[in-house]
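> Return a 3D structure for these sequence lines:
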Amino acid sequence: MDKQTVVVLFGGRSSEHSISSATAGGVLAAIDRDRYAVIPVGITREGAFVLEQDDPEKFALDAARMPEVVDNGTRIRWPEAGGDRMLRVVAPDGSLVQLGEVDVVLPILHGAHGEDGTIQGYFDTLELPYAGGGVLDSAMCMDKHFMKVALEADGIAVAPWVTVRERAWRADSARLRAAIAELGMPVFVKPARAGSSVGVSKVAHLGELDAALEVAFAEDEKVLVETGIVGREIEVAILEGAEGVRASLPGEIVLTSRGFYDFEGKYLGGEGVEVVCPAALDEEQIAAVQRVGVRAFEAVDGKGLARVDVFLTAEGEIVVNELNTMPGFTPISMFPKCWIASGLSYSELISELIEGGLRR
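Got it, this is the predicted structure:
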């Protein structure tokens, strides 16, 4: 059987460029080479599409030297809608080289210009099949405000919040400060459209609010201030397969000394946090978390995959924190760990995502 050609697309213009590149290292190492021919395409921090080396080690996660896509002078030429699916590259000397006909794109981009529906819309316009989230669910889940609005409208519990726009904060901080005070302390301050805990702060008292907002405003002019929910941090992986949507065994983020699950804890192996999968839950709790995960996925018109993060309170309430439509695939990421614990290998998981894109 002929191999199908998969473009693995990574990097990007967002602050999560290095995490996307590290995810690419994991995917390039694990993708089934007997089934798929791989063309690695990187996006530089400036937004240039370049032909990359098919070398997992080049993009290995290293806290001392985070991987990135560097402009090597090549330029990818995507197929045009209505024509063939031939992917071409302009070499540094100006010559045009054919790389092969593309069957599907696997975008493993995190953050703006990749996880927010923009690249999905681009490939829809080019009529190129792609794996993962679609335009609507990607855009909605990238914006935590509208994600919460959609979940709340479907009757799904979310943490109380106040949305703060930078212009409104500069014009009338007193009104917004009063609304935030009503949430109680502690609160979490998050950029509305960033991921990987970039720009996130935990605020124990109002005196810390201004500094936390400035950190968040550096990432986005729209920021969410959320009530801190006391409960276990549970995450469940969602996958849309040929037979429908299913949920993995849930995992748990166990904080031993770290204040919250921040960037260092997620990706750099920082002390004070453990990623445990499967979580120590009884059968009823597992089923409840899985039901909420699938329901949240469907509430945002989810496509392909998502990781649904929830809080499980002492009273048994499940509060959805957020959905990630392109969760990390790094060696210590929860999404692949949950599926591995559920009986699906890393390589099989990648294949399911690719096949989902081909079906679409």
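
> all contacts plus neighbour counts: C-alpha atoms, from now on.
Will do.

> which residues touch the top helix by length along the chain?
Identified as the longest helix of the chain according to DSSP state H is helix 283-299. With contacts defined as Cα atoms under 8 Å, 6 or more residues apart in numbering, helix 283-299 is touched by 150-151, 154, 156, 236-238, 245-250, 306, 308, 318, 323.

> Give me the distance between that helix and the centre of its chain.
Between the centre of helix 283-299 and the centre of its chain there are 19 Å (Cα atoms, centre = their mean, to the nearest Å).

> Which SSE is immediately downstream of that helix?
Counting by DSSP states H and E, the next helix or strand C-terminal to helix 283-299 is strand 305-312.

> now the other sequence, so there's something to compare against:
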Amino acid sequence: MAKKLRVGVVFGGRSGEHEVSLRSAASILQSMDRKKYDVVPIGIAKNGQWLAGGKAQSLLAGEYRQPALPAKATRRQAHAAAVASVAEALDNETADEMSALDTGKLDVVFPVLHGTFGEDGTVQGMLEMAGIAYVGSGVLGSAVGMDKDAMKTMFAAAGLPIVKHVTLFRSEWKASPRKCTARVEERLKYPVFVKPANLGSSVGISKVKTRAELRPAINEAAKFDRKIVIEEGVGGAGRARATGKARELEIAVLGNDDPIASVVGEIVPDREFYDYESKYDASSTSEPVIPAKISRAESKQMREMAVRAFRACDLSGLARVDFLMEAADLASAKPAKIYVNEVNTMPGFTSISMYPKLWEASGIAYSELIDRLIQLALERHAERTHTSFSKE
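Modelled structure (predicted):
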């Protein structure tokens, strides 16, 4: 019988998507074949503390209560405590509860972390330094996939169609809101979408229809990042432009250097756009449509674009590529324009999330998808051994 792989599943994290990560990890842990894998749950609390054993399970169940710092503790002290927990977690001489986190005992890590401090290249860099295989994109791909401004630069360089946009720094917005507003209005038409450059799950995103709404929207986005991306809304073409609403389409991509694309899916949001509440609120009636009701030519075009976007950002393992399609103008023979909106390098991974559902519709079941991702991680790690890092 083949030796079981020891897989560390990391979840939680410091980002605003902490709870989403817990849901994704719970589904993955439940579906992993224990005949193939020796699974090690590894939690990261909201304060950055790394947890294993019973504490990790408690975090996963939403029952963990992180120890309170002294009342006068500074942010620096809180950060130091979090860093100390990582050092302790990676120390061979720690207590039994933490010893499972020793990277030498893990064959591969599945970082089921969404958003900042997990999906943005930070954890990936740590795992690279530790010399351990891990699921998903590397440092560059993860960082680019998180930064909507850098991502669009990569898309444009690859010749992919993107919506008009303006990027502002929080510092220049604070220094001169009037100049920034003039710059946005000079280049873009309302409605626009205001977003933090580095965040996911639609946190901090606002749809802005007038100048009066722009300032509070930028202030909201600026809470979450030093860079703010403002995008011109996609409506329709011709007669449909004034009243049309963009279609939100998604494709799952799987692979390393030779990736494949799933069928196309569509999200029909229950609000003006697919915001955080529309995604995760229990009352949401947003509906996924898989496969999307589009033509074969449109499907082929989008799948090719998805693979190009994946490669443009130097991604590996998995990603969900999101598109915007103009509302159709029935009075015109011109095809609706399709834009690449963004990539998500660690998309939601519950059994009912779009990424697994798209692959299920494409013939790859949830448990098989997990197997493939782990194998892709090991393949990429093995390929890295052919790279020399010094002259000796």
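
> Superposed, how do the two chains score by TM?
With the length set by TM-score structural alignment, normalised by the length of structure 1, the two chains reach a TM-score of 0.88; 344 aligned residues with a Cα RMSD of 2.6 Å.

> how about F323 of structure 2, what's its match in structure 1?
Residue pairing (TM-score structural alignment): F323 of structure 2 is matched to V310 of structure 1.

> Make sure its match is actually in contact with N324.
No - applying Cα atoms under 8 Å, one finds V310 of structure 1 not in contact with N324, separated by 11.7 Å.

> close enough to count as contact, D38 of structure 2 and V7?
Yes - between D38 of structure 2 and V7 there is a contact at 6.1 Å, judged by Cα under 8 Å.

> how about the strands in structure 2?
Under the criterion DSSP state E, structure 2 contains strands at 5-12, 37-44, 50-51, 108-112, 133-134, 165-169, 192-196, 206-208, 227-232, 247-255, 260-268, 287-289, 317-325, 338-344.

> Provide a list of residues in contact with A112 of structure 1.
Contacts of A112 of structure 1 were listed using Cα under 8 Å, 6+ apart, and they are 13-14, 142, 193-194.

> Sort out for me which of those residues are in helices.
Those of the contacts of A112 of structure 1 mapping onto helices are M142, per DSSP H.

> Which two of the contacts of A112 of structure 1 have the greatest separation?
By the measure Cα to Cα, R13 and M142 form the most distant pair in those, at 14.9 Å.

> So for those two, which residue has more residues nearby?
Applying other Cα atoms under 10 Å to R13 of structure 1 and M142 shows that M142 carries more neighbours, namely 27 against 18.

> And that one, what's its match in structure 2?
Using TM-score structural alignment as the criterion, the counterpart of M142 of structure 1 in structure 2 is M146.

> Compute the number of surrounding residues for the aligned residue in structure 1 for G255 of structure 2.
Alignment note: G255 of structure 2 maps to E240 in structure 1; criterion TM-score structural alignment. E240 of structure 1: 21 surrounding residues under other Cα under 10 Å.

> now do K337 of structure 1
Residues lying near K337 of structure 1 (other Cα under 10 Å) number 25.

> The aligned partner of it in structure 2 and F11 of structure 2, how far apart?
K337 of structure 1 maps onto K357 in structure 2, with residues paired by TM-score structural alignment. As judged by Cα to Cα, to the nearest Å, K357 of structure 2 and F11 of structure 2 stand 21 Å apart.

> quick one: terminal-to-terminal distance for stretch 194-206 of structure 2?
End-to-end distance for stretch 194-206 of structure 2: 5 Å, by Cα to Cα.

> How about stretch 164-182 of structure 2?
16 Å.

> circling back to that earlier point, buried ones in the longest helix of structure 1, by neighbour count?
For helix 283-299 of structure 1, the neighbour count (16 or more other Cα atoms under 10 Å) marks 286, 289-290, 292-297, 299 as buried.

> Now render these as a markdown table, adding distance to F263 of structure 1.
Formatted as a markdown table, the buried residues of helix 283-299 of structure 1 follow (distance: Cα to Cα, whole Å):
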| residue | distance to F263 of structure 1 |
| --- | --- |
| I286 | 27 |
| V289 | 25 |
| Q290 | 26 |
| V292 | 26 |
| G293 | 23 |
| V294 | 26 |
| R295 | 28 |
| A296 | 24 |
| F297 | 24 |
| A299 | 28 |
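
> From these, pick the one nearest V70 of structure 1.
F297 (34.9 Å).

> so what corresponds to that closest one in structure 2?
F297 of structure 1 maps onto F310 in structure 2, by TM-score structural alignment.

> on that earlier part again, the longest helix of structure 1 relative to strand 305-312, how many degrees between them?
Interaxial angle, helix 283-299 of structure 1 versus strand 305-312 (axes from the mean of the first three to the mean of the last three Cα atoms, to 10 degrees): 130 degrees.

> Helix 283-299 of structure 1 vs structure 2 - mean distance after superposition?
With mean Cα distance after the TM-score superposition for structure 1, helix 283-299 of structure 1 departs from structure 2 by a mean of 0.7 Å once superposed.

> Strand 251-255 and that helix, what's the angle between them?
100 degrees.

> contacts for the longest helix seen in structure 2?
In structure 2, taking DSSP H as the definition, the longest helix is helix 366-384. Applying Cα under 8 Å, 6+ apart, the contact partners of helix 366-384 of structure 2 are 28, 31-33, 108, 110, 132-136, 254-256, 317-318, 351, 356, 359-360.
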